[in-house]
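**Student:** below are the sequence and a predicted model for it; my questions follow.
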Amino acid sequence: MTSFTQQLEKIKTQKGFIAALDQSGGSTPKALRLYGIEEDQYEGDDAMFGLVHQMRTRIITSPAFTGERVLGAILFENTLDREIEGKPSAEFLWQEKNIVPFLKVDKGLAELENGVQVMKPMPSLAQLLEKAKAQNVFGTKMRSFIAEANEAGIKAVVDQQFEVGLEIVNAGLVPIIEPEVDINSATKAEAEAMLKQFILAKLDELAEDQLVMLKLSLPDVAGFYQECIDHPNVVKVVALSGGYSRDVANAKTAENPGLIASFSRALTEGLSTQQSDDDFNSALDTAIDSIYQASAT
């Protein structure tokens, strides 16, 4: 079996969740601050990315972080270019931890228009996909943002996500399509209804061998995305915590059978650079177990 085939089988059949360790330029200072490192403790992007890589390395090398409960991990390109214990990060994840590597490929969000933010252009996507494939990366992730229930805006988000998604499929990887809906939107439920309609229409256009994953905000209505979970072209539907606390995000995930977590901030909640390794590993183990249990429904 190829690595891709083994990875696909793991994501499809094993219980667990996907760790989102892909904070990039704009979100890295906040991630470091929550970890106990203030912005006045480093200067410049190189130092910042060096520190966040240390944080991610501490998480990934922890005895709590294994493929038994963690199905996959989403990395930022800067992490892909770095090593963990002498191995390229993606290869360390798969070979040493049996965790499927994914890569964040979007370049951030465009300005708000029609109630949404589509993705900025990705002119170097083909080269990035080639690099990812060479390192046994299984899939990608790209995020758009929906602030309100605007039909034209949501259609534009879904159209762009699937257009780029097909390019990723054609490069031999599985895209995680992430049209996040703002959990604080006054029209969240209406936006989710529009989003599901457009997603299902796009899924029905795919050929049998064109596989995708979906990363969606936790819905207001339990079981709302069951049609997406059951769709033959969908490997897995994963949920982002979207600003909910870990406890609330876990409870909402558990209400949706077949939906699994792909948390970032909710995963690292309570972890600190000041913790001893024993305390850090214990806190991470508690977090991982709670998210795993919520995802196992």
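**Tutor:** Perfect, I can see it now.
**Student:** C-alpha only now, for contacts and for neighbours.
**Tutor:** Will do.
**Student:** where do the strands sit along the stretch 51-200 of the chain?
**Tutor:** Per DSSP state E, counting those that start in this stretch, the stretch 51-200 of the chain carries strands over the ranges 70-75, 83-84, 87-88, 100-104, 116-117, 139-146, 174-181.
**Student:** which strands and helices sit next to the last one?
**Tutor:** Applying 3 or more CA pairs under 8 Å, 6 or more residues apart in numbering; DSSP states H and E, one finds that strand 174-181 makes contact with strand 139-146, helix 151-170, helix 188-205, strand 212-217.
**Student:** which one, of the strands of the stretch 51-200 of the chain, ends up nearest to A294?
**Tutor:** Among the strands of the stretch 51-200 of the chain, strand 70-75 comes nearest to A294, with 12.5 Å by CA to CA.
**Student:** touching that closest one from outside, list them.
**Tutor:** Strand 70-75 is touched from outside by 10-11, 14-22, 93, 98-104, 140-141, 288, 292, with contacts defined as CA atoms under 8 Å, 6 or more residues apart in numbering.
**Student:** tell me the buried residues within those.
**Tutor:** 10-11, 15-22, 93, 98-104, 140-141, 288, 292 (16 or more other CA atoms under 10 Å).
**Student:** here's the one I want to compare it with:
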Amino acid sequence: MNTRHFERMKNEEGFIAALDQSGGSTPKALAAYGVHEDAYANEEEMFNQVHEMRTRILTSPSFNSEQILGAILFEQTMDREVEGKFTADYLSSKGIVPFLKVDKGLAEQENGVQMMKPIPDLDDMLRRANERNIFGTKMRSVIHEANYDGIKAVVDQQFEVAKEILAAGLVPIIEPEVDINSEEKEKCEDILRGEILNQLNQLHEDQNVMLKLTIPTKPNAYEEIINHPRVVRVVALSGGYSREEANEKLKDNEGLIASFSRALVGDLHVDQSQEEFDQSLNHSVSSIYDASVNK
């Protein structure tokens, strides 16, 4: 484990950029950027386009370590280069901590939740992540209903995989997202908090994790998790909220910082001049940083 990166994630101010859209969500991410499906003929060309978009973001002076602590990457992005360096090494050269999305997407909904699909090549992916100087990982499940058995199963699966990641010397970001449109959102969060704390209390002193959670309906509902000795950091997903709404909700939660995706890059467009692009990204980065640190 990179101890400098660990101390940065544990103690410094800023937020985490989520740039980890994968195969299923890539066309939507590209379309929002102004690159539509007629601009690429196959999957390889699609991923070339998305890497160009991500390279433009990562190399912008607005994407800086003064405000951004870390960035979450898609597997293909990890294996590609930015300005002659593998992406994680490029990020590290800018002082930004690299993470890797490791899940393979969501299973069908059952018991009010969507578990992670199996990750059959996890060991190989973790080995390559270490070779590429990745610091940590991220994996996502989704909770739709306040079904205790479903939520418990999500948390159990997340922590089971997290322990494999810890054994490989990486820091896992555990992401059991609560759907912001759930009619039982606050009740889901109450059950989720209890199950997370139960798992955290079973970790050994050398097992430290991060969590990525939906901004709770009740401010500071995750305070006990944020302050738990086994937790490096708790970050928040935007979950479909607009950047403005997500920022306002985030400000009400002490110690919670952002890890936004759409809310971070939603104003960027392929046809913007470099100056327009940098200004737009700077506005987004600055507002999310302010919401993460000004409590």
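**Tutor:** That came through, no problem. The model shown is predicted, which means the values in this text are computed figures rather than measured ones.
**Student:** tabulate the helices and strands packed on strand 174-181 of structure 1 in CSV, adding columns for distance to T61 of structure 1.
**Tutor:** Converted to CSV, these look like this (distance: least, CA to CA, whole Å):
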stretch, distance to T61 of structure 1
strand 139-146, 21
helix 151-170, 29
helix 188-205, 37
strand 212-217, 25
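**Student:** now for the equivalent of E83 of structure 1 over in structure 2: which residues touch it?
**Tutor:** Mapped onto structure 2 by TM-score structural alignment, E83 of structure 1 lines up with E81. Contacts here follow CA under 8 Å, 6+ apart; on that basis E81 of structure 2 touches T87.
**Student:** how near is E81 of structure 2 to E12 of structure 2?
**Tutor:** Separation of E81 of structure 2 from E12 of structure 2 (CA to CA, to the nearest Å): 27 Å.
**Student:** M78 of structure 2 now?
**Tutor:** Note on M78 of structure 2: its distance to E12 of structure 2, by CA to CA, is 24 Å.
**Student:** do the same with N133 of structure 2
**Tutor:** According to CA to CA, N133 of structure 2 stands 20 Å off from E12 of structure 2.
**Student:** same question, K138 of structure 2
**Tutor:** According to CA to CA, K138 of structure 2 stands 20 Å off from E12 of structure 2.
**Student:** swap in S242 of structure 2?
**Tutor:** Using CA to CA, S242 of structure 2 is found at 26 Å from E12 of structure 2.
**Student:** swap in V171 of structure 2?
**Tutor:** Counting by CA to CA - V171 of structure 2 and E12 of structure 2 are separated by 17 Å.
**Student:** just I257 of structure 2 next, same as before
**Tutor:** For I257 of structure 2, the distance to E12 of structure 2 (CA to CA) stands at 11 Å.
**Student:** cool, S92 of structure 2 as well?
**Tutor:** 15 Å.
**Student:** show me what L211 of structure 1 lines up with in structure 2.
**Tutor:** Per TM-score structural alignment, L211 of structure 1 is aligned with N208.
**Student:** compute the number of surrounding residues for that match.
**Tutor:** 22 (other CA atoms under 10 Å).
**Student:** check E275 of structure 2 too.
**Tutor:** E275 of structure 2 has 10 nearby residues by other CA under 10 Å.
**Student:** residue in structure 1 matching it?
**Tutor:** By TM-score structural alignment, E275 of structure 2 lines up with D278.
**Student:** where does that match sit: helix, strand or coil?
**Tutor:** Assigned by DSSP: H, G, I helix; E, B strand; the rest coil, the conformation of D278 of structure 1 is helix.
**Student:** and for structure 1, the residue most distant from the center?
**Tutor:** Taking CA atoms, centre = their mean, the residue of structure 1 most remote from its mean C-alpha position is D40, at 28.7 Å.
**Student:** ok, now which ones touch A167 of structure 2?
**Tutor:** Under the contact definition (CA under 8 Å, 6+ apart), no residues are listed for A167 of structure 2.
**Student:** what about it, distance to Y241 of structure 2?
**Tutor:** In this view, A167 of structure 2 and Y241 of structure 2 are 35 Å apart by CA to CA.
**Student:** do the same with I288 of structure 2
**Tutor:** Between I288 of structure 2 and Y241 of structure 2 the distance, using CA to CA, works out to 13 Å.
**Student:** same deal with G23 of structure 2?
**Tutor:** 22 Å.
**Student:** same question, G24 of structure 2
**Tutor:** Note on G24 of structure 2: its distance to Y241 of structure 2, by CA to CA, is 20 Å.
**Student:** same deal with D89 of structure 2?
**Tutor:** Distance of D89 of structure 2 to Y241 of structure 2, given as CA to CA: 32 Å.
**Student:** quick one: which of the two has more around it?
**Tutor:** D89 (20 against 15).
**Student:** what sits against the residue lying closest to that one once chain neighbours are set aside?
**Tutor:** Using CA to CA, 6 or more residues apart in numbering and skipping the chain neighbours, the partner closest in space to D89 of structure 2 is N133 (6.8 Å). Contacts for N133 of structure 2 (CA under 8 Å, 6+ apart) come out as A88, D89, P98.
**Student:** aligned to P257 of structure 1, what sits in structure 2?
**Tutor:** So P257 of structure 1 corresponds to E254, using TM-score structural alignment.
**Student:** now do the contacts for its match.
**Tutor:** Contact partners of E254 of structure 2, counting by CA under 8 Å, 6+ apart, are N220, E223, K295.
**Student:** mark which of those residues are buried, thanks.
**Tutor:** If we count by 16+ other CA under 10 Å, these have these buried: N220.
**Student:** so of the contacts of E254 of structure 2, which ones are in helices?
**Tutor:** E223 (DSSP state H).
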